[in-house]
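Colleague: Below are the sequence and a predicted model for it; my questions follow.
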Amino acid sequence: MPTPAPARPGTGLPSRFDDLLVQAARHEPPVTAVAHPCDHTAIAAAVDAAAAHLIDPVLVGPKDRIQKAAAEAGADISPFRLIDAPHSEAAAAAAVTLVRSGEATMLMKGSLHTDELIHAVLDPAAGLRTGRRLSHVYLMDVRSYHKLLFITDAAINIAPGLADKRDILQNAVDLSRVLGVTRPKVAVLSAVETVNPAIPSTLDAAALCKMADRGQITGALVDGPLAFDNAISREAAQDKHIVSEVAGDPDILLVPDLEAGNMLAKQLTFLAGARAAGLVLGARVPIILTSRADNERARLASCAIAVLLARARASGAAA
């Protein structure tokens, strides 16, 4: 079981990820294919998650490099299955094959590039694609905000169009519902809070709101366009005479593009001391993404939310 988390910096409060870690560790850990864990950070992430009873890792990659990384990290990998693959591309393909064959129920990124793993997942022969576009979600514990905050997409879709944003939004909504948010509130972000034809993201925001009204997006309350200040702050929204059930209380922030999302998430992490867990959605299985900048608790949280989503899908409780 995971050990108690340290207080969030500057608050004296425990991490809001704690409950998720406890819930995820209650049952048998799912077999997880870890693609190319060939540096000390990647191998430590897998070993730590196994020690926390979150995953049962299968390590896939060059055997000698994995063993060297484990030695550098002081990690004992003897209890785990190790599948030799000559390089990162082969490791990604082999990890995906484990999922396709049913030998693993989740994927975890090691030290390879994200696009190498995603390319293997999207291979039509892999059988992991669904009708949804793949997207990335950050689940963030921001000490100045009153609840966990989802930010999407900050890692996969560079310049998503309207149809892409619909999938990105729905993926995040489905995850938030699995994690206990009954009717998530979604703020569709732009630079301004009014529809302006010169700013395409405001047109997408307006269309997404109407799509939610018409049932093309389900399970959430969607509002936008909203600038970041009046999305997060009810007072800022009131100052601009914005009447909104979402303003000041969003669960999900849908960003205009990858650049905006990536900068927002990293600003919250490095300037505001937030913890961030990351997951790729839209495939048949959850895909755990961790970063070298993540601390141990954030990496464990990424595994925990993947476990909870996989378990919900297996029980038929997730979309």
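Modeller: Now that the structure is in, tell me what you want to look at. Worth saying up front: this structure is predicted, and the values here are computed from it rather than measured.
Colleague: Please make it C-alpha for all contacts and neighbour counts, starting now.
Modeller: Fine.
Colleague: Name the helix or strand for the spatially most central residue of the chain, please.
Modeller: By C-alpha atoms, centre = their mean, the chain has its centre lying nearest to Leu279, at 2.5 Å. Element membership of Leu279, judged by DSSP states H and E, is strand 275-281.
Colleague: if I pick the residue nearest to Leu82 when sequence neighbours are not counted, what's in contact with it?
Modeller: Closest residue to Leu82 apart from its sequence neighbours, by C-alpha to C-alpha, 6 or more residues apart in numbering: Leu59 at 4.7 Å. Leu59 makes contacts with Ala33, Val34, Ala35, His36, Pro37, Ile66, Phe80, Arg81, Leu82, Ile83, as judged by C-alpha atoms under 8 Å, 6 or more residues apart in numbering.
Colleague: try this one side by side with the last:
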Amino acid sequence: MSSDHDTALGYIENRPFDEIAIGDSAELVRTLTAQDIDAFAAVSGDVNPAHVDQEFAEADIFHKVIAHGMWGGALISNVLGTKLPGPGTIYTNQTLKFLKPVGVGDTVTVRVTVTEKDEENKRLTLDCICTNGDDKPVISGQAVVIAPEKKIKRPRVVMPDLVMHQRGGGYDNLLEEARKLPPLSVAIVHPCDADSLAAALKLRDIGLVEPLLVGPIARIKDVAAAEALDLGGVEIIDTEHSHASAEAAVALVRDGRARALMKGALHTDEIMSAVVSKQGGLRSERRMSHVYVMDVPTYPKPLLITDAAINIAPDLRTKADIVQNAIDLAHTIGIAEPKVALLSAVETITPRLQSTVEAGALCKMADRGQIKGGVLDGPLAFDNAISMRAVATKGITSPVAGQADILVSPDLEAGNMIAKQLMYLAGAEAAGIVLGAQVPIILTSRADDTRTRIASAAIAVLFNKARGL
């Protein structure tokens, strides 16, 4: 028999055939979570809407999402393989009757009881019963196994953490709110490749954007024909080349025909040169900056990162605008008082490290009302901005550390590296816009898929709504 001490030390031990008597039993208790259902669906491929579609399930016979029947079957296998008989057990037969559904939050007790022993073949027959919190059976059945003949005791294998994440799922609420608003008139600058043109037309189809395509009409029509895209009802403003497209798109905003810009198949500096032009550009009293709104699988809430695309080496005044732009965007997506972490390499103000000095100054500016709407702290290293474990280890006391909503990088290089590392190493989705101009600018990357472009457009729609535009 395994002892509680062995279990606490992380061992798993079986009960050989000769040590088992009729009437012996073992059990486990498990509460069903939504993550259990998602994980089982992902591994099995069983995406029956009764299990994974809330809207469908509510109209179905049980009026709620229910567990896959074989989730309970897997729990029976768990007891047989880890408790009775345990390691070395070979399954030969299993019957199951599904008596009641199991819903999220239900606690299931799984019990197996030995009813027969076949001495010649070392086989056991066990009754299997799963009951819910009311002690009513939800699954019953019978298992036949070949029991191990020798004692086995092994260290319990520590399984890897399972992170359940639906790509782009963090943007669903933003898209839902944006679609409640009238379509936003957006000048799509030089949509002369398949990705940018398809995204613009998808935004039209879902009612989020009223696109104005600005670019060489022949090239746009060629791309549409090659990709079987429908240009019906979409206005195209003909231009000669990408520079002319950027200038024409900016003119559409000045004329009141467009209330946002979206980058197509041209370089960022081309569109931004037209935006920042002193004659006919879209400057405002605020310095322009880019803000990523990232959906990071390992972080429990949206994470805003700035500036990773516009300001190369911002001075203190520019950083103040960068911070204020990010706070304003955080308000737009429902973060009432965002926690702003001013990043550096250390947590103390060090005169030789300019980013720490500027972080301290920005905090004082917030104290005196020069930056409004957020809680600032810094300097903070990246780990102390987003990890409560790191905060506890270093003994940092802060309302921001470990739970930041906004990460403000010391310069463009650091911001770009942080964002790209989260995308490519952590599987983060990265929507974002440029703020500080007269209208938001959806500055997409060539690597962005349609889902990310849609999320960025949704953010622009919500931002314009918040500004009353």
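Modeller: Looks like it came in fine. Worth saying up front: this structure is predicted, and the values here are computed from it rather than measured.
Colleague: so the next helix or strand after the strand holding Leu279 of structure 1 matches what in structure 2?
Modeller: Per DSSP H and E, the first helix or strand lying C-terminal to strand 275-281 of structure 1 is strand 287-288. Per the alignment by TM-score structural alignment, strand 287-288 of structure 1 matches residues 441-442 in structure 2.
Colleague: Just give me the mean distance for the matching stretch relative to structure 1.
Modeller: Once fitted to structure 1, stretch 441-442 of structure 2 is off its aligned match by 0.6 Å on average (mean C-alpha distance after the TM-score superposition for structure 1).
Colleague: wait, what's in contact with the aligned partner of Val255 of structure 1 in structure 2?
Modeller: In structure 2, the residue paired with Val255 of structure 1 is Ser409, using TM-score structural alignment. Applying C-alpha under 8 Å, 6+ apart to Ser409 of structure 2 gives the contacts Ile305, Thr306, Asp307, Ala308, Leu342, Leu343, Ser344, Gly415.
Colleague: let's go with 6 Å and repeat that
Modeller: Residues near Ser409 of structure 2 by C-alpha atoms under 6 Å, 6 or more residues apart in numbering: Leu343, Gly415.
Colleague: what do you get for the one 3 residues further on?
Modeller: Leu412 of structure 2 sits next to Asp307, Ala308, Ile312 when contact means C-alpha under 6 Å, 6+ apart.
Colleague: can you point me to the longest helix in structure 1?
Modeller: For structure 1, the helix that runs over the most residues, judged by DSSP state H, is helix 296-315.
Colleague: Can you name every helix or strand that it contacts?
Modeller: helix 18-24, strand 275-281 (3 or more C-alpha pairs under 6 Å, 6 or more residues apart in numbering; DSSP states H and E).
Colleague: and the last one, how far from structure 2 on average?
Modeller: Right, strand 275-281 of structure 1. For strand 275-281 of structure 1, the mean distance from the matching residues in structure 2 following superposition reads 0.5 Å, by mean C-alpha distance after the TM-score superposition for structure 1.
Colleague: Who are the packing partners of that strand?
Modeller: When contacts are defined as 3+ C-alpha pairs under 6 Å, 6+ apart, strand 275-281 of structure 1 packs onto strand 135-141, strand 287-288, helix 296-315.
Colleague: Onto which residues of structure 1 does stretch 356-370 of structure 2 map?
Modeller: Counting by TM-score structural alignment, stretch 356-370 of structure 2 falls onto residues 202-216 of structure 1.
Colleague: As TSV, the helices and strands packed on strand 275-281 of structure 1 with distance to Thr269 of structure 1 would be great.
Modeller: Below are these laid out as TSV (distance: least, C-alpha to C-alpha, whole Å):
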stretch	distance to Thr269 of structure 1
strand 135-141	8
strand 287-288	18
helix 296-315	11
